[in-house]
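Undergrad: got a sequence here, can you model it:
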Amino acid sequence: MSGATKEGTFGYLKKFGKYSKDFYRFNGELFFPTLGIGTYKPEPYKEDNYIINYAEAIKAALRNGINLIDTAINYRYQMSEREIAEALNEMFANGEIKREEVIIASKAGFVPLDFPFPNNPYGWIQENMIDKALALKEEVIIDQHCMSPGFLRWSCEQSLKNLEIDTIDIFFLHNPETQLGYVDQETFYARIKAAFELFETLREEGKIGSYGVAAWNGFLYEEDHTEYISLGKIVKIAEDVGGENHGFKYLQSPFNLAKPHAYGYTNQQCEDGKYYPLMHACMKYGISYIGSSPLLQKNLFKRPFAPKIGELMNTSELSDVASALQFARSAGAISAVFGAVDPSHVIDNTILAYIPAASSEAMNMLMGDSYAV
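TA: The predicted structure follows:
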């Protein structure tokens, strides 16, 4: 069983002919829904992480036009990936969905541990990483993060087992900026290069389709910040490693009403010498941008939204959640990934599939114009 294909994802979207024509977007390789479903759960030590299950939400998403599933090996100690497999296997078996119709993204970089949470996590690292020569002790940063090729290969192959698939469509290097401040810039970019060399090998082996970088703040900081990542340098590394047909195709970072920097903050220098917001720089480099945390883990809703937001987003008759998701999918991201455990929340969010995305004029009125300088 291979991965997602252009033909498969196009066939999938044709099942939802009543949706707005702009609900799906094509990046030259795959057709993406402008809303994807994610499986991150914060506060992993809380008891509810041991009793929730994403399987029903995943099935609801796939039955309602959302065929982008985003996860990571470390989410809930590998349980999120395993619950995705539970949902997919049921739907594959009964013919509801085909593998080539589904875009599956996962991430590697953080130490995942395993479910249930081990009594001695430091012992887990020693036994499963250091003793097995997946990484040197100094390559494991603050007992949390590692970019050694051996560890990243293990992570990919373990994710394939967890997901019970042959190919991960998008394989992200997960929050690499975690290492900045603990290693210097030269070491950091050398580790990125070694990771990308591995990813190109994994592409050749058919274990991943494309790869990318999923960051939190790294691409959004000012240029002189300790944890700043230069997209231009990352693209140059990909070109050096993989040539013109390199597999670095995706970038993921937060984009929401409280954190709109990817659209409005000019901090990434492109080949023309000018600085652009991250989303615009991605377009210039041919990188597909995927927005994460569109609801800021529900922190956007501490008070009701101003009526102007609903008016500009064309969501006045809908909830603030719908307005936030409409904002996140309207700026130029190929998709915005929201998290949901309750299937009814997934179905509620798909009301946006019937509504065109907000116009660029509306987005600029809400945010203010920000272009190259």
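
Undergrad: CA only for contacts and neighbour counts going forward, please
TA: Noted.

Undergrad: residue 57 and residue 73, how far apart?
TA: Using Cα to Cα, to the nearest Å, residue 57 is found at 18 Å from residue 73.

Undergrad: next up, for comparison:
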Amino acid sequence: MRTAALGLDTYRIRSSVLTEAVVRAATRPADAWIDTAPNYLDGQAQSLLASVLARHPIPVSTKVGFLTDQVIKDALSNRALTIEEAEHGHCLSASYVHWQCARNRTELGRDRLDLVFAHNPEHTVGDPYEVLRAAFTALEAEAAAGTLTAYGVATWDGFDTGTLTVPALHQLASEAAGTEHHHLRAIQLPVSLVTATAFTQALDEEGPIAQASELGWQVYASAPLFGGELPRLATLELTALLAPHLTTAQACLLAAASCPGVTRILLSASTPAHWAEAQAALRSPAIPTTTLRKVLDVLAAT
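TA: Here you go, the predicted model:
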């Protein structure tokens, strides 16, 4: 069993160290990846990434959904957004998705986007599936126009609450594309020893991670260290059970990377030391499923 690849998450990285973090992430171009969004770093993440990505043209996933003040102002001016949508602060309408995809390309300095996630559709007003139907139709049109390679759904608790399911998303994308050969190719969700519902299900070949894997989709694990809190919550006994040769942070990261079906771990690592430690952890052998199950059972009982 192989561990997931490592990708750089730009959500928590300070703008002052973003360039250096991307350069470190690009040292292994064969499996390098950057994850961002137009609302990260107060709306500046994509523009700040553009110059360094021009020198290091590695793949990037970005998003559509959440609105910054500047996006609201510009989208309203371009009639890509209604007043009601602007007041809600989140939108996945077809007109807005097309507009934001174009803006993402401009800000990132790219003619074609590698992967665009519909960002937290559980935050939408009304039926999330009806909203996603419009978003998927727009994203399929972007793919048909050659401006987008693939799209996905990024969620925090949409799968845990049952608001979203992989089979329903697959069906919706098939309807939007008019064929099962659609461009919905990825999901992003939190996977850690704390946010462990989907993790536990995957160990039994069930739940969204296993279902996405069966469809051949990529699975991006966000917040593998629970926003940096997990190493402070984990015990030395837990570390010894997971991977005694690693630090607590490394062991917790390796646990998420060992989850069956997870293809990439997204980590906000601001310093060279943290990135090197993460790379070293993911070079270790995957933690056996039996060990992961034992650890998650113990944690669930506490």
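
Undergrad: quick revisit: residue 57 and residue 73 of structure 1: who's more crowded?
TA: Relative neighbour count places residue 73 above the other of residue 57 of structure 1 and residue 73, with 28 against 24, counting by other Cα atoms under 10 Å.

Undergrad: what's the match for the more buried one in structure 2?
TA: Counting by TM-score structural alignment, residue 73 of structure 1 lines up with residue 38 in structure 2.

Undergrad: assign that match to helix, strand or coil.
TA: Recorded secondary structure, residue 38 of structure 2: coil (DSSP: H, G, I helix; E, B strand; the rest coil).

Undergrad: ok, now which ones touch residue 272 of structure 2?
TA: 21, 24 (Cα atoms under 8 Å, 6 or more residues apart in numbering).

Undergrad: what lines up with it in structure 1?
TA: Per TM-score structural alignment, residue 272 of structure 2 is aligned with residue 343.

Undergrad: what does residue 191 of structure 1 align to in structure 2?
TA: Using TM-score structural alignment, the partner of residue 191 of structure 1 in structure 2 is residue 131.

Undergrad: any idea which element that match lies in?
TA: Secondary structure assignment for residue 131 of structure 2, by DSSP states H and E: helix 128-144.

Undergrad: list the buried ones in that helix?
TA: 128-129, 131-143 (16 or more other Cα atoms under 10 Å).

Undergrad: next: stretch 69-86 of structure 2.
TA: Neighbour counts over stretch 69-86 of structure 2 (16+ other Cα under 10 Å) mark 71, 72, 75, 76, 80, 81, 82, 85, 86 as buried.

Undergrad: contacting residues around the third one?
TA: Going by Cα under 8 Å, 6+ apart, residue 75 of structure 2 touches 81, 96, 99.

Undergrad: what about the residue positioned nearest the centre of structure 2, distance to residue 64 of structure 2?
TA: Centrality entry for structure 2: nearest residue to the mean C-alpha point is residue 188, 3.9 Å, by Cα atoms, centre = their mean. According to Cα to Cα, residue 188 of structure 2 stands 13 Å off from residue 64 of structure 2.

Undergrad: what sits in contact with each of those two?
TA: With Cα under 8 Å, 6+ apart, residue 188 of structure 2 and residue 64 have no common neighbours.

Undergrad: settle this for me: the match of residue 73 of structure 1 is touching residue 63, isn't it.
TA: Yes - here residue 38 of structure 2 lies in contact with residue 63, judged by Cα atoms under 8 Å, at a distance of 6.8 Å.

Undergrad: those strands in the stretch 151-300 of structure 1, which residues are they?
TA: Taking DSSP state E, counting those that start in this stretch, the strands of the stretch 151-300 of structure 1 run over residues 168-174, 208-214, 248-254, 268-269, 275-276, 288-292.
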